[in-house]
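Visitor: Below are the sequence and a predicted model for it; my questions follow.
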Amino acid sequence: MSNVLRLALVDPNDSSREQLKAMLLGMDSIWLEADCSRYEFFPDIVEQTTPDVGVVSLDSNPTSAINLITRITNECPQTALLAASESSDGQQILKAIRAGAREFLTLPLNDQELSEALDRISMAKFGGGSTGSRACEVIAVAGATGGVGSTSTAVNLGCVLAEEPRNSVALVDLDIALGDADVFLDAIPDYTLADVVQNISRLDIQLLKRSLTKHASGLYLLPRPVELHDVAGIDAESLRKVIGLLKASFTHLIVDLSKTYNDLDMVAIEAASRVMLITQLDLPCLRNVVRLMMSFDETEGLQDKVDIIVNRAGLDAGQISLKKAKETLGRDIFALLPNDYRTMVEVRNNGVPLITQAPKAALTQAFRDMATRIGGDHGGQAQDAPEESDAGPANESRWKRFWPGQAKAKS
């Protein structure tokens, strides 16, 4: 697991408390354990949750807030306290520091000031070696259509990444009706995504880890619900909370999407730092890639984090050439996964990953190369993409040329 600071916040002012919460929830190295609107309740919260950090806003009642800092410092010395105030009065700062606050933060906070303060606390708690906190790489794996191999890609990439001891990797099966990531891993989970969502209000990092199924490769799995009626209890907001906690707990989070691109899928895509779009070199798949990329244009920054992965490359029968596909799409191909149908059938039917079933296969090596290119070796840089042809005119015109309805609308 990555080094994550568990934090509790107290601020009787609703407006400033919500601003602080929004800033904290956007930080991968922080898990917001609890927030509180009453000074008198905060000691009980700290005692129950034992956070690494407590943030105390002074402005509603500076005297009560400083007395609170003194009490928590004496009763819960393992919790580092940060005092926060709109005032920069020297006497108030001195009182807060003397009461036991590690840092004094001026409101409204900026990201850099908060990040630097938390980094100092993290350094003191975890040390500054190579085991320090790492931002989580969130990878959403999407298919251009059903049956293109998105689940096999998600599972095998996750297992390859989990081989590296410095990585901690989780896989969420978001095909909540028909997902089968558990089948690929021959796993019989005790808990599913529905169970985690149901208990999200009282979930912490330790409880979350116990809710996941750990595979022999080191990959942690959060599978889709067992019963179809449990699907209704999973909504976009609860999924955001689950992803936030997983981001704070792992160095890599892989989300295997459904093929419907519904609200839940879009939550995962928005949270992702990288979207792997799996396709094959046939007309239906490539047309869907065009449709999806045109839709992704509508969300700022989304198109830039999409990597196109060609699966079953080298399958001669009926395939469009790689050169033609790249020219038509006007985009680079991030990776090629060679066609090895027999091996993949054995892997799926035996419930074991490629690294176990066929460690020397070309397909397995392709997954290792992909992991290296996304930084799975802890900081590796992306190597050159597969051979490219001249991209020619702008992407938009090429996509619309490949989508006849758009071309007609232009004429």
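Guide: Happy to help now that I have it.
Visitor: drop to CA atoms for contacts and neighbour counts, all remaining ones
Guide: Fine.
Visitor: Secondary structure class of Ile308, three-state.
Guide: Put simply, Ile308 is strand when judged by DSSP: H, G, I helix; E, B strand; the rest coil.
Visitor: take a look at this one as well, against the first:
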Amino acid sequence: MTNVLRLTLVDPDDDSRSELKSKLLSLDSVWLEADCSRYEFFPEIMEQTTPDVAVITLDSDFDKATRLIERCVSLCPDAVILAASESTDGHLILQAMRAGAREFLTLPLSAEDLTATISRVASQKFGGGEGAARGCEVIACLGATGGVGTTSAAVNLGCILASRPGNTVALIDLDLALGDADVFLDAIPDYTLADMVQNISRLDIQLLKQSLTKHSSGLYLLPRPVELQDTSMVDEGSLRKVVGLMKASFTHLVIDVSKYYSAVDMAAIDMATRILLVTQLDLPCLRNVVRLMMNFEEYEGLQDKVNIVVNRAGLESGQISLKKAKETIGREVFALLPNDYRTMVEVRNNGVPLIKQAPRAPLTQAYVDLADKISAPPPEEAGEEAKKGGESKWIKFFGGSKS
């Protein structure tokens, strides 16, 4: 279970319902399971969807709406009922609350009020202690340039996370034109991201999981479109809807972002809770890291989500030293992945992830360590070892680097 609220809405007024839907769909923390234009049909929708939250507007027929609130409380006692109206009459509000509404929303609803209400409901539903439901960790894997191993990182990290008890993990291949995550997993998917976008209006959690390709490691894959012309179907809004539903279905969502940094890519980066920026220890890559970090300054809080992952560390020739690299980018390194070209070529050509093909290889263990660091709760105070990222354990493998 994840901290995304599944929500249903009933409002007989088309304009009001459309405005409410638009505001709800703009939130990453909710998934709109269904909306309805008739009070009398809503109980059946509640029984079928068993949502976390039901929004019931009162203005079309107050008496019908309050009776509906009572019915919904009886049908779905665990659902939080939110009553909504343009009226601020105290008597009306009291009646709605007595019928079973948990909160009252004044229309037209501001984005700030809606966000605050949803946050309160999520806190009530999920709590904040050890027994609270887990939030979905959305991990965006970026590359400082092409060919640095971003897809390798996304696929192998996803497979390791998926192999662990209690995790449900999905991978979205967002390199819409040339993505090859399916090749790394030797998968022939029936459906792609384009199919999801085309059918987004009728998607639910069950249909979503049936449409994804499941690997033997437990990782679910949503691949890039097959036809190049289908890439235009995927835009920023449709991606947000797909990610919103997937957040309600999985504990971890890994997104293999393309190297174009398009509006679609930036939407994925914005929705991520953690960003892994994959680079190598050469000057073009490190310069791009600096350039990207400077651009990320324009987006509030984005830089704080970025973790630097150095791939192919220990390559014998042409590499800048780790110390010099950290001075250049002005940031600590979160993880080091040792160079093991032979093993990586094998796993890619065989379509088998590292955890299956070479579970004892140092490279595989470095990925296991990376998964551990991602899964571990953040320490209250980062000690010296935490600040050093993954370098202490693997530094012995990285001889021969140059200043």
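Guide: Yep, it's here. The structure presented is a predicted model; accordingly, all values stated were derived computationally and were not measured.
Visitor: what about Ser115 of structure 1, neighbour count?
Guide: 16 (other CA atoms under 10 Å).
Visitor: which residue lines up with it in structure 2?
Guide: Matched by TM-score structural alignment, Ser115 of structure 1 corresponds to Ser119 in structure 2.
Visitor: Okay, that match and Gln210 of structure 2: tell me how far apart.
Guide: Distance of Ser119 of structure 2 to Gln210 of structure 2, given as CA to CA, to the nearest Å: 30 Å.
Visitor: do Ser321 of structure 2 as well
Guide: With distances taken as CA to CA, Ser321 of structure 2 is found 47 Å from Gln210 of structure 2.
Visitor: Strands along structure 1, start to end?
Guide: 5-10, 30-36, 53-57, 80-85, 103-106, 137-143, 169-173, 213-214, 220-222, 252-256, 274-279, 306-313, 335-338 (DSSP state E).
Visitor: roughly how far apart are the match of Ser115 of structure 1 and Asp28 of structure 2?
Guide: 12 Å.
Visitor: same deal with Asp11 of structure 2?
Guide: In terms of CA to CA, Asp11 of structure 2 sits 22 Å off from Asp28 of structure 2.
Visitor: Ser321 and Gln210 of structure 2: who's more crowded?
Guide: Each of Ser321 of structure 2 and Gln210 has its neighbours counted (other CA under 10 Å); Ser321 has more, 19 against 10.
Visitor: I figured that one hits Leu283, correct?
Guide: No. Look at Ser321 of structure 2 against Leu283 with CA atoms under 8 Å: they stay out of range, at 10.8 Å.
Visitor: tell me the centre residue of structure 2?
Guide: Val138 (3.2 Å; CA atoms, centre = their mean).
Visitor: Please pull up the equivalent of that residue in structure 1.
Guide: By TM-score structural alignment, Val138 of structure 2 lines up with Val138.
Visitor: how about that match, what does it touch?
Guide: By CA atoms under 8 Å, 6 or more residues apart in numbering, Val138 of structure 1 lies in contact with Lys247, His252, Leu253, Ile254, Val255, Ala271, Ala272, Ser273, Arg274.
Visitor: JSON lines for the residues you listed, including neighbour count and distance to Leu68 of structure 1?
Guide: Output for those, formatted as JSON lines (neighbours: other CA atoms under 10 Å; distance: CA to CA, whole Å):
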{"residue": "Lys247", "neighbour count": "26", "distance to Leu68 of structure 1": "31"}
{"residue": "His252", "neighbour count": "27", "distance to Leu68 of structure 1": "38"}
{"residue": "Leu253", "neighbour count": "25", "distance to Leu68 of structure 1": "38"}
{"residue": "Ile254", "neighbour count": "24", "distance to Leu68 of structure 1": "41"}
{"residue": "Val255", "neighbour count": "28", "distance to Leu68 of structure 1": "42"}
{"residue": "Ala271", "neighbour count": "18", "distance to Leu68 of structure 1": "36"}
{"residue": "Ala272", "neighbour count": "23", "distance to Leu68 of structure 1": "39"}
{"residue": "Ser273", "neighbour count": "17", "distance to Leu68 of structure 1": "39"}
{"residue": "Arg274", "neighbour count": "21", "distance to Leu68 of structure 1": "43"}
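Visitor: Report the two of those residues separated the most.
Guide: Lys247 and Arg274 (13.5 Å; CA to CA).
Visitor: tell me, what's touching the two both at once?
Guide: Contacts common to Lys247 of structure 1 and Arg274, judged by CA under 8 Å, 6+ apart, are Glu137, Val138.
Visitor: Isn't Ala313 of structure 2 up against Pro338?
Guide: Yes. The criterion here is CA under 8 Å, and Ala313 of structure 2 meets it with Pro338 at 4.7 Å.
Visitor: Which one of the two is surrounded by more residues?
Guide: A side-by-side neighbour count of Ala313 of structure 2 and Pro338, using other CA under 10 Å, places Ala313 first with 25 against 22.
Visitor: re earlier: more crowded one of Asp11 and Asp28 of structure 2?
Guide: The neighbour comparison of Asp11 of structure 2 against Asp28 (other CA under 10 Å) goes to Asp11, with 25 against 17.
Visitor: Distance check, that one against Leu193 of structure 2.
Guide: For Asp11 of structure 2 relative to Leu193 of structure 2 (CA to CA), the value is 31 Å.
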